[in-house]
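A.B. asks: Could you look at this predicted model? Sequence included:
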Amino acid sequence: MSLRTRIASLLVGLSLVLVATMYAVLKLVVLPTFTSLEQDLESLSNMACDWAAWDDTYEYLADRNERYAAVNLVSDTFINAHLNLICLLDCNRRVVWGEVHRDETGDLEPVPDLFAAVQDQSCPLSHHDSADDSQEGVVVTSCGHMLVASRPIVTTKRQGPIRGALLMGRFLHADEIRDLASRTHVRLQSWTIGQEALPPEAQRVVDRRGPPNKAYIETVDAQTLHAYRTVYDVYGKPALLLRVAVPREVTAHGAVAARVATACSFLGGGLTLAATWLALHRAVVKPLGRMAAHAVKVGRSGDLRTRLNFRRNDEIGALADQFDSMVEHLAQYRQKLQESAHRSGMEEVASEVLHNVGNAVNSAICSTEALRESLAASKAAGLGRAAALLREQGPHAAAFFAADPRGPKLIDYLIALDDSLQAELAEQRAEADRLLAVVCHIRDVVAAQQAYTGQAEYRQETSLAALVDESLMLNREALSAHGVAVSVDLPELPDLLLSKTKVTQVLVNLVRNAIEAMQEQPMAERKLAISAHLTADQGIEIEVTDTGHGFTEEVREKLFMHGFTTKPTGRGLGLHYCANAVLGSGGAISGDSPGPCRGATFRIRLAQVVPEPIPAA
């Protein structure tokens, strides 16, 4: 059985018990009170039937004989039958004989409105369609409410034609209400609807306008229930409101029964709650607690090897199986992700190393080209010709320098050649130094990438100005070739705790990107500006601004994505490496542009790079 079916069955059972209890109270206590009133009407109807289906009454309607009235229509009849009204009507709804007597003395009670009402064409009491027809109900009179029953006047064999109607009635006075209450063992009150002020609680019941002949139960307090019922008159209008005050202990026996029932209810409720709790604890709470503890354990330890292994066929069992399956798939995905991340990391590191080494190699190539051009234009070839001439004139060197006009020119040539060679040598040494610096930078880039992939970041106190100068020097050839005007605006800064290699490489990439972004601009508008300032968190913010082609907002959101580039021959690695390097140092990098063809600014923010001052001894 599924968990849903179990809980639904339990709730349905408890609901049925509650409904049965309420029905028992209504059936055994409340309804008998109102049923007693209906029984009075039925008793009246039966008595009226006995008188109406009687040959003497049938003949009286025809001949109005005095003997019938003298024998039957007397005060004793009213007293003995406990009647207040006897009225005989002919077929034309005219009163043939009718009187109303008081309960106490049997004296006549003038109630002209009652006789006027029963003779009215709209009154259902004075008309019958068949010999077995009957009409009962409440009639509102000037003397109070009256229970009235009407039967057609026919022969004793219930044969017609119908000669009229016989009405019998009984007032619902206070004595009648008390008698009704004593017979039902309850406190009963009545109000005339529309002719007297009702208590607020009774007025609310009248305003509800519920279905006819239906009781409405209201809880007053812990000891009393009020049951209301609206009694309608023969015209279908609300005429009388009855209220039964039902005590929770009707009699001593009822009190004992109530206490026993209450105790049984509490005991049954307690047992039901206990059984419900045990069932829910065993079927729901305990398994869910195990699942929650297991989930917390897996989340904290990261151990994806443990399983719940529930053996259930309900919803919780299905949930546990799905959780175990999810953990199993998660373990497989973790393994695949680790393998993929390892391969991806290796590829990314290799790409970044190649990218950075490629930048440095470009500078090395430029320096090598400069050396080659310098060697090609060297004056060393003239020195060889001069040496050959000296060897040729060696035996006659004195005569050659004294008599030959080429002698003095050779001396001047050698002196000029020496000056030229010295200048070439100095230039070549400078290019060699630059080439060595580039090679060292390549070594530093490789070392930095190795440290980035496997070791903690190494920071050292270094000059930001020196790093800016180094990044410009590594791009010197490109800056010069493209005619880019460079401006550097750095305040007086102490040595900062920076990852020298990372910051240098980031600046090199940004400067190189700026140069490439300005290639399509007029020569006079190619400007590169580098500035920096300290921030409130003891950090530094570096700005690299160019006057290049700029970019749109859409491009700005993708600038640092791996593989994204706007250059035809780009690989989308440079800015991605910059972002990784800055984020790895605990900083942030951003790019902004006013729009296409309006330049761009890249900002590097590094926090906590200003060294704390050394306290005095």
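C.D. replies: Yep, that arrived. Numbering: from 1, shown residues only.

A.B. asks: only C-alpha atoms for contact and neighbour calcs from this point on.
C.D. replies: Noted.

A.B. asks: what's the next secondary structure element after the helix or strand hosting residue 503?
C.D. replies: Using DSSP states H and E, residue 503 falls within helix 500-517. On the C-terminal side of helix 500-517, the closest following helix or strand by DSSP H and E is strand 527-534.

A.B. asks: For that following strand, name the packing helices and strands.
C.D. replies: The contact analysis (3 or more CA pairs under 8 Å, 6 or more residues apart in numbering; DSSP states H and E) places strand 527-534 against strand 485-489, strand 540-546.

A.B. asks: deepest of those, which one?
C.D. replies: strand 540-546 (a mean of 22; mean count of other CA atoms under 10 Å).

A.B. asks: what inclination does that one have with respect to strand 527-534?
C.D. replies: With axes from the mean of the first three to the mean of the last three CA atoms, to 10 degrees as the basis, strand 540-546 and strand 527-534 are set at 170 degrees to each other.

A.B. asks: Now do strand 540-546: distance to the chain's middle.
C.D. replies: Computed by CA atoms, centre = their mean, to the nearest Å, the chain-centroid distance of strand 540-546 equals 44 Å.

A.B. asks: and it, what other elements does it pack with?
C.D. replies: Against strand 540-546 (3+ CA pairs under 8 Å, 6+ apart) you get helix 500-517, strand 527-534, strand 600-606.

A.B. asks: could the ones you listed go into TSV alongside distance to residue 555?
C.D. replies: Formatted as TSV, those follow (distance: least, CA to CA, whole Å):
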stretch	distance to residue 555
helix 500-517	14
strand 527-534	21
strand 600-606	12
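
A.B. asks: In addition, the following structure is provided for comparison:
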Amino acid sequence: ERRRRAELETVEIRFRVATRAARAGVYERDESGGTVWWSDTMNELYGVSAGNFQPTLSGWLELIHPADRDGARAAMTAAMRERKPLRTQYRAVRPDGSIAHLESVAAVVGDPAGEGVRMVGIDLDVTERVAAQRREVLLQQQLRDASRQAGMADVATSVLHNVGNVLNSVNVSANLVADSLKRSRAAGLTRVVALLEEHQGDLGSFVAHDARGKVLPVYLAELSRHLSADNSNALQELDALRGNIDHIKDIVTMQQRYAKLGGAAEPIDVGRLVEESLRINASAFERHAIEVVRRFADVPQITVDKHKVLQILVNLLRNAKDACDAAGERERRVTLSVGRCATGVRVAVADNGVGIAAEHMSRIFTHGFTTKKTGHGFGLHSGALAAKEMGGVLRVESPGLGCGATFVVELPLGPPGNAHG
């Protein structure tokens, strides 16, 4: 008997040490709820002491946060009624005003006396776990915001590059018009008018007999041809100038349209959005002599955040241009494809550039990873995040170095959680 008592004391000591170390309180209640037993650790979890608190179901529930009380009571009642295990989480308000996040796990067992059932369980302090989860959510939100800002910066940088390229064309046209005016033979017409005014009384005789007058018709004909050519060239350059200015206005308008934090899903024409992303990169593609091949199939509109899709496409097109540049002097080509896929709509950006090494394929979307000397390793990562947020996916295919690469973004017909046919 003495040995058995010693063994029980040893078990009890181990039990107390284990529950205290795990911050786990043990409780037991009967079916009526009038009688509740709990361990010393339960007192610590709820911030009470055996001297000032007598555990009953009603007293226990009073320690639970008012916003969580009804849910905790309902979970306990349902577990007892249905004879099912309990697992619930709630907040406890301690007498000093501090909040503890607790997780209660219990089993419903038959009473040894055969009178009803009992609930035997433990309460775990998960306050640190909840705080860690909140920090993780906050960090994920910060990462999404940073990714979105990086995407906006990519779009803005492309806009600035293209505006700069178009401004170069504007400058060329303006200089050509200025040079044309400087070289204009209009001054010769002024001298002819002065000569005619000088001989307006004997104009016929002057033209017929004076050496200067005899060449005047031929000179006027030649002057007319030159002035007409100058005028035509000036008009052509002015038309180009106006077109380039309109191009700048279009680029700036497009940036203003998308330079805002996204979030609002709206129906978009995928082919049209792909064309807009091409226009943002048009000058760079033209300057680097990159051929663009379009393979657009008829696809339905998709309801997504337009800014996020543009962010992805602009970055993919810029990467394709860089890949073609890195491949050397061979013919440069980027093929854009739009079509249906099992989950919705598929857009592919394929280049015949430098390609991707096999050992880099698994890391290509990793934050901070880049194969470019001037890259920041954020564009593809943020693009993959943006696609995932819209319920889609961004993936890559490449046979290897020197064989080009194809980036594919697949997007659902509607936002995540919506059913679409």
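C.D. replies: The structure has been received and is ready for your questions. Model, not experiment: these values are computed from the prediction.

A.B. asks: Can you redo the helices and strands packed on strand 540-546 of structure 1 as CSV, where the extra columns are distance to residue 79 of structure 1 and mean neighbour count?
C.D. replies: As requested, those are arranged in CSV below (distance: least, CA to CA, whole Å; neighbours: other CA atoms under 10 Å):
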stretch, distance to residue 79 of structure 1, mean neighbour count
helix 500-517, 121, 22
strand 527-534, 117, 18
strand 600-606, 113, 20
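
A.B. asks: quick one: which of those is nearest residue 170 of structure 1?
C.D. replies: With CA to CA as the criterion, residue 170 of structure 1 lies closest to strand 600-606 of those, at 103.2 Å.

A.B. asks: whereabouts in structure 2 does that closest one align?
C.D. replies: Mapping strand 600-606 of structure 1 onto structure 2 (TM-score structural alignment) gives residues 405-411.

A.B. asks: Same question for stretch 96-115 of structure 1.
C.D. replies: Counting by TM-score structural alignment, stretch 96-115 of structure 1 has no counterpart in structure 2.

A.B. asks: circling back: give me the mean deviation of the match of strand 600-606 of structure 1 from structure 1.
C.D. replies: Once fitted to structure 1, stretch 405-411 of structure 2 is off its aligned match by 1.1 Å on average (mean CA distance after the TM-score superposition for structure 1).

A.B. asks: Centre of the chain to that stretch, how far?
C.D. replies: Relative to the mean C-alpha coordinate of its chain, stretch 405-411 of structure 2 is positioned 15 Å out (CA atoms, centre = their mean).

A.B. asks: Helix, strand or coil: sort out the alignment partner in structure 1 of residue 242 of structure 2 for me.
C.D. replies: By TM-score structural alignment, residue 242 of structure 2 lines up with residue 429 in structure 1. At residue 429 of structure 1 the chain is in helix, as set by DSSP: H, G, I helix; E, B strand; the rest coil.

A.B. asks: which helices and strands sit right next to the lengthiest strand in structure 2?
C.D. replies: Secondary structure of structure 2 per DSSP state E: the longest strand is strand 99-110. Applying 3+ CA pairs under 8 Å, 6+ apart, one finds that strand 99-110 of structure 2 contacts strand 86-93, strand 117-125, helix 127-182.

A.B. asks: quick one: which of the ones you listed is nearest residue 12 of structure 2?
C.D. replies: strand 117-125 (15.7 Å).

A.B. asks: The closest one versus strand 99-110: what angle between them?
C.D. replies: Between the axes of strand 117-125 of structure 2 and strand 99-110, defined by the same axes, to 10 degrees, the angle is 150 degrees.

A.B. asks: now, of the helices and strands packed on strand 99-110 of structure 2, which is deepest in the fold?
C.D. replies: Most buried among these, given mean count of other CA under 10 Å as the contact rule, is strand 117-125, at a mean of 22.

A.B. asks: Can you tell me the closest non-neighbouring residue to the residue nearest the centre of structure 2?
C.D. replies: For structure 2, the residue whose C-alpha lies nearest the mean C-alpha position (CA atoms, centre = their mean) is residue 386; its distance is 3.5 Å. Nearest residue to residue 386 of structure 2, sequence neighbours excluded (CA to CA, 6 or more residues apart in numbering): residue 308, at 6.0 Å.

A.B. asks: Tell me which residues touch the equivalent of that neighbour over in structure 1, please.
C.D. replies: Matched to structure 1 by TM-score structural alignment, residue 308 of structure 2 sits across from residue 502. Contacts were defined as CA atoms under 8 Å, 6 or more residues apart in numbering; by that measure residue 502 of structure 1 touches 448, 581, 582.

A.B. asks: The first one reaches residue 501, doesn't it?
C.D. replies: In other words, residue 448 of structure 1. Yes. Look at residue 448 of structure 1 against residue 501 with CA atoms under 8 Å: they come within range, at 6.2 Å.
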